[in-house]
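**Student:** This is a predicted model, with the sequence first.
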Amino acid sequence: MDIIHYLLEPLAFDFMQRALIAAVATGIVCAILSCFLVLKGWSLMGDAISHAVLPGIVLAYLAGVPLMFGAFGSGIFCAAATGYIKDNCRVKEDTVMGIVYSGMFALGLVMFSRVDSDQHLTHILFGNVLGITHAELTQTLVISLLVSVIILVKRRDLMLYCFDPAQAKVLGLSVKLLHYGLLCLLALAIVASLQAVGVILVIAMLISPGITAFQLCRSFDRMLIVATLVSVFSCIAGTLVSFYIDAATGPCIVIIQAIIFLVVQMKVSYKRRRQSLQAKRSALL
């Protein structure tokens, strides 16, 4: 009864109800997308876009438009700039992404420091899901639902593109459309996650569930399910933990995801080591 009491007590507060709904919605869309990012090897791309949205947020505030439009536009600009520079110079893609995203992030910090706004830099960088409003919650739910539906409907094409772009092109799929479509979905997912975990910690939510599920699953569909379950559990547990220890919600969610990954990794490593020893013993016999 005490455990049930501790689980249900936070739900008596409206802000906790909104926080849990926003965290779960964000966790689901990030988990689904993380499977494709892990398969494609785009961990750094997610990091780049998440940091690059800061200048767009500042410009959107100055223009008096919703921050999501500025963040989305800035993220797409970062992805397009990275692709253009990579295609027109001999520098490798990971180096280009490092230059572009660090430059745009620094630009955003300078712009933010020069603009007198009611936005708190800590909330932008690390999220403030406990302070989410009804309007922001609606925005998060709509974006999360849209991105999740598009990914699930086109998951076969996206999976083939991430696994083998050459084969996807042979089968008649538009590789360029899938490439930029996935980048747009990534930018939208980051926009949906800003309120929950901010621009810095969102990369963890875009990688941890997918890499955890990758260690456990042999099929991609099962990987999607396991990643979603891991992410949802982390979001709920992290939000409840942050309520009781009076800590930031985003970091609590990310810490729990990291703990789950470490536990899974140790279990997988132990299993492989045991199988290796058994194989050696069988060979000796």
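**Tutor:** Yes, it's here. Numbers count the residues shown, from 1 in each chain.

**Student:** Only C-alpha atoms from now on, for both contacts and neighbour counts.
**Tutor:** OK.

**Student:** those helices in this structure, which residues are they?
**Tutor:** 2-8, 14-40, 43-63, 67-87, 93-114, 121-126, 134-153, 155-163, 165-170, 175-205, 208-216, 220-245, 249-284 (DSSP state H).

**Student:** Any chance of the ones you listed in a markdown table with mean neighbour count as columns?
**Tutor:** Formatted as a markdown table, the helices of the chain follow (neighbours: other C-alpha atoms under 10 Å):
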| stretch | mean neighbour count |
| --- | --- |
| helix 2-8 | 10 |
| helix 14-40 | 24 |
| helix 43-63 | 23 |
| helix 67-87 | 20 |
| helix 93-114 | 17 |
| helix 121-126 | 17 |
| helix 134-153 | 17 |
| helix 155-163 | 19 |
| helix 165-170 | 15 |
| helix 175-205 | 24 |
| helix 208-216 | 23 |
| helix 220-245 | 21 |
| helix 249-284 | 15 |
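
**Student:** contacting residues around stretch 76-84?
**Tutor:** The contact list for stretch 76-84 (C-alpha atoms under 8 Å, 6 or more residues apart in numbering) reads 45, 48-49, 52, 93, 96-97, 100-101, 104, 183-184, 187.

**Student:** Please identify which of those residues is nearest to Phe72.
**Tutor:** Checking these against Phe72 by C-alpha to C-alpha gives Ala187 as the nearest, at 5.7 Å.

**Student:** any idea how far that closest one is from Gly210?
**Tutor:** Distance, Ala187 to Gly210, by C-alpha to C-alpha, to the nearest Å: 17 Å.

**Student:** and if you look at Gly108?
**Tutor:** As judged by C-alpha to C-alpha, Gly108 and Gly210 stand 29 Å apart.

**Student:** go on, Thr138?
**Tutor:** Distance, Thr138 to Gly210, using C-alpha to C-alpha: 26 Å.

**Student:** go on, Leu125?
**Tutor:** From Leu125 across to Gly210, the span is 23 Å (C-alpha to C-alpha).

**Student:** likewise Ser193?
**Tutor:** Ser193 is 16 Å from Gly210, where distance means C-alpha to C-alpha.

**Student:** Tell me which residue is most central in this structure.
**Tutor:** Computing the C-alpha centroid of the chain and ranking residues by C-alpha atoms, centre = their mean puts Leu206 first, at 2.5 Å.

**Student:** who's in contact with that residue?
**Tutor:** By C-alpha under 8 Å, 6+ apart, the contact set of Leu206 is 30-31, 33-34, 37, 43, 46.

**Student:** Is it possible to get those out as TSV so that each row also shows distance to Cys78?
**Tutor:** Output for these, formatted as TSV (distance: C-alpha to C-alpha, whole Å):
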residue	distance to Cys78
Cys30	19
Ala31	22
Leu33	19
Ser34	19
Leu37	17
Ser43	15
Gly46	11
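
**Student:** The structure to be compared is supplied as follows:
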Amino acid sequence: MNPIELIVEPLSYGFMIRALVTTVVAAVVCALLSCWLVLIGWSLMGDAVSHAVLPGVVLAYVLGLPFAIGAVVFGFLAVGLIGAIRDTSRVKEDAAIGIVFTTLFALGLVLISVTPSQTDLNHIVFGNVLGVSVADLVQVVVLGAVVAAVLLAKRRDLVLYAFDPGHAHAIGLSPRRLGALLLGLLALTAVVALQVVGVILVVAMLILPGATAQLLTDRFSRMLALAPVLSAVCATIGLYLSYWLDAAPGGLVVVTQGAAFAVVYLFGPRNGLLARFRRSTTKPVLDAVVHGERL
């Protein structure tokens, strides 16, 4: 089978086309948000919110509401509970995050187990991108467009908030509101990525693209361009691999993104492990040469 057939054959199926569009949209949106999560140091918070939305999504299903509503409500509930535990007890923030997100995630699993449904709600946990319907695809595209539009529209304010919240406050911006905005977008993004990788692996799509782009550039504007491109390419490769290997698509999407990070971590032109090793071994030689010339 030639390379063209390898690419074209999966696209002869409608479910693969829907899966590809859904995966790429989710990858791009997660990558955009991941730039801020990595920059601010919210990786653990991203993990907490992405898991904590599970009971909200299940309750939204039971009540016949859009998943996004339940996700946002429980996303903010998780953040509020984390802050309350941290501020009113001796428990530190990392422990508070672990307590809240594991408890809410477990609650979501319980709700799934007792909720009568004609569909398998376990797909919320593990993802089911190959079963995406047209309605699911529309929801993903709409939510993804909303998140991307808000991130790009508020890009300058959010960058200032990430680098210097004090300066943002001094010029009239509200760091609290900007933080709440990011958390709301995080909850919406979790809903977008649910279809692809499920609740468990959402955090990987929210962290890996930004972390990989950060190793390639020191400029945030370039991160915002590199992360979505890398994420979309990895997501496409992962989905194609799942088709040809008959393996879990969500898992392969994340494995591909992890492999991309490993390659950049090792062989990155500036911040890669080998590049830093070469600089560390070359510098003493140059210093010795310069020192000898001075003598």
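**Tutor:** In hand now; what should we look at? Note that the structure is predicted; figures quoted are calculated from it, not measured.

**Student:** what TM-score comes out when they're superposed?
**Tutor:** Aligned and superposed, the two chains score 0.96 in TM-score terms (TM-score structural alignment, normalised by the length of the first structure); 285 aligned residues with a C-alpha RMSD of 1.3 Å.

**Student:** Show me how far stretch 32-39 of the second structure is from its chain's centre.
**Tutor:** Here the centre of stretch 32-39 of the second structure is set off from its chain's centre by 8 Å, with C-alpha atoms, centre = their mean, to the nearest Å.

**Student:** ditto for stretch 137-150 of the second structure
**Tutor:** The chain centroid and the centroid of stretch 137-150 of the second structure are separated by 14 Å under C-alpha atoms, centre = their mean.

**Student:** what range in the first structure matches that stretch?
**Tutor:** Aligned by TM-score structural alignment, stretch 137-150 of the second structure falls on residues 137-150 of the first structure.

**Student:** Report the mean deviation for the matching stretch after fitting onto the second structure.
**Tutor:** Aligned to the second structure and superposed, stretch 137-150 of the first structure gives a mean residue distance of 0.4 Å (mean C-alpha distance after the TM-score superposition for the first structure).

**Student:** for stretch 17-27 of the first structure, same thing?
**Tutor:** When the second structure is superposed, stretch 17-27 of the first structure averages 0.5 Å from its matched positions, counting by mean C-alpha distance after the TM-score superposition for the first structure.

**Student:** do you know how far the closest residue to Asn122 of the second structure other than its chain neighbours is from Ile124 of the second structure?
**Tutor:** With sequence-adjacent residues excluded and distances taken as C-alpha to C-alpha, 6 or more residues apart in numbering, Asn122 of the second structure is closest to Ile112, at 7.1 Å. According to C-alpha to C-alpha, Ile112 of the second structure and Ile124 of the second structure sit 9 Å apart.

**Student:** Could you do Gly46 of the second structure as well?
**Tutor:** In terms of C-alpha to C-alpha, Gly46 of the second structure sits 17 Å off from Ile124 of the second structure.

**Student:** and what of Val62 of the second structure?
**Tutor:** Shown here: Val62 of the second structure relative to Ile124 of the second structure, a distance of 13 Å by C-alpha to C-alpha.

**Student:** What of Leu152 of the second structure?
**Tutor:** Taking C-alpha to C-alpha, one finds Leu152 of the second structure at 28 Å from Ile124 of the second structure.

**Student:** same question, Leu181 of the second structure
**Tutor:** For Leu181 of the second structure relative to Ile124 of the second structure (C-alpha to C-alpha), the value is 24 Å.

**Student:** Then Arg278 of the second structure?
**Tutor:** 46 Å.

**Student:** Same question for His291 of the second structure.
**Tutor:** Taking C-alpha to C-alpha as the measure, His291 of the second structure falls 63 Å from Ile124 of the second structure.

**Student:** now swap in Thr256 of the second structure and tell me
**Tutor:** Thr256 of the second structure is 21 Å from Ile124 of the second structure, by C-alpha to C-alpha.

**Student:** again with Val150 of the second structure
**Tutor:** For Val150 of the second structure, the distance to Ile124 of the second structure (C-alpha to C-alpha) stands at 25 Å.

**Student:** what residue of the first structure matches up with the residue nearest to Asn122 of the second structure?
**Tutor:** Ile112 of the second structure maps onto Phe112 in the first structure, by TM-score structural alignment.

**Student:** check contacts around its match.
**Tutor:** Residues near Phe112 of the first structure by C-alpha under 8 Å, 6+ apart: 55, 58, 121.

**Student:** which residues sit in contact with the residue mapped onto the second one from the second structure?
**Tutor:** I take that to be Val58 of the first structure. Taking TM-score structural alignment, Val58 of the first structure has Val58 as its aligned residue in the second structure. Neighbour list for Val58 of the second structure: 67, 70, 108, 111-112, 121 [criterion: C-alpha under 8 Å, 6+ apart].

**Student:** Let me have these in TSV, extended by distance to Ser174 of the second structure.
**Tutor:** Putting those into TSV (distance: C-alpha to C-alpha, whole Å) gives the following:
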residue	distance to Ser174 of the second structure
Phe67	28
Gly70	26
Gly108	33
Leu111	37
Ile112	38
Leu121	39
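
**Student:** just curious, which of those is nearest to Leu160 of the second structure?
**Tutor:** Among the contacts of Val58 of the second structure, Gly70 lies closest to Leu160 of the second structure (C-alpha to C-alpha), at 29.7 Å.

**Student:** Quick check: that closest one touching Leu63?
**Tutor:** No: using C-alpha atoms under 8 Å, Gly70 of the second structure is not in contact with Leu63, being 9.7 Å away.

**Student:** contacting residues around stretch 139-150 of the first structure?
**Tutor:** Here stretch 139-150 of the first structure makes contact (C-alpha under 8 Å, 6+ apart) with 22, 25-26, 28-29, 32, 185, 188-189, 192-193.

**Student:** out of those residues, who's nearest Asp246 of the first structure?
**Tutor:** Once C-alpha to C-alpha is applied, the member of the contacts of stretch 139-150 of the first structure that ends up nearest Asp246 of the first structure is Ala22, at 18.5 Å.

**Student:** how close does that closest one get to Phe77 of the first structure?
**Tutor:** For Ala22 of the first structure relative to Phe77 of the first structure (C-alpha to C-alpha), the value is 26 Å.

**Student:** do Leu183 of the first structure as well
**Tutor:** Distance from Leu183 of the first structure to Phe77 of the first structure, counting by C-alpha to C-alpha: 10 Å.

**Student:** ok, now Ala135 of the first structure?
**Tutor:** Separation of Ala135 of the first structure from Phe77 of the first structure (C-alpha to C-alpha): 26 Å.

**Student:** from memory Leu54 of the first structure sits against Phe105, does it?
**Tutor:** Yes: Leu54 of the first structure is within contact range of Phe105, at 6.2 Å (criterion: C-alpha under 8 Å).

**Student:** Mind reading off the mean deviation between stretch 195-205 of the second structure and the first structure?
**Tutor:** Compared with the first structure after fitting, stretch 195-205 of the second structure deviates on average by 0.6 Å (mean C-alpha distance after the TM-score superposition for the first structure).
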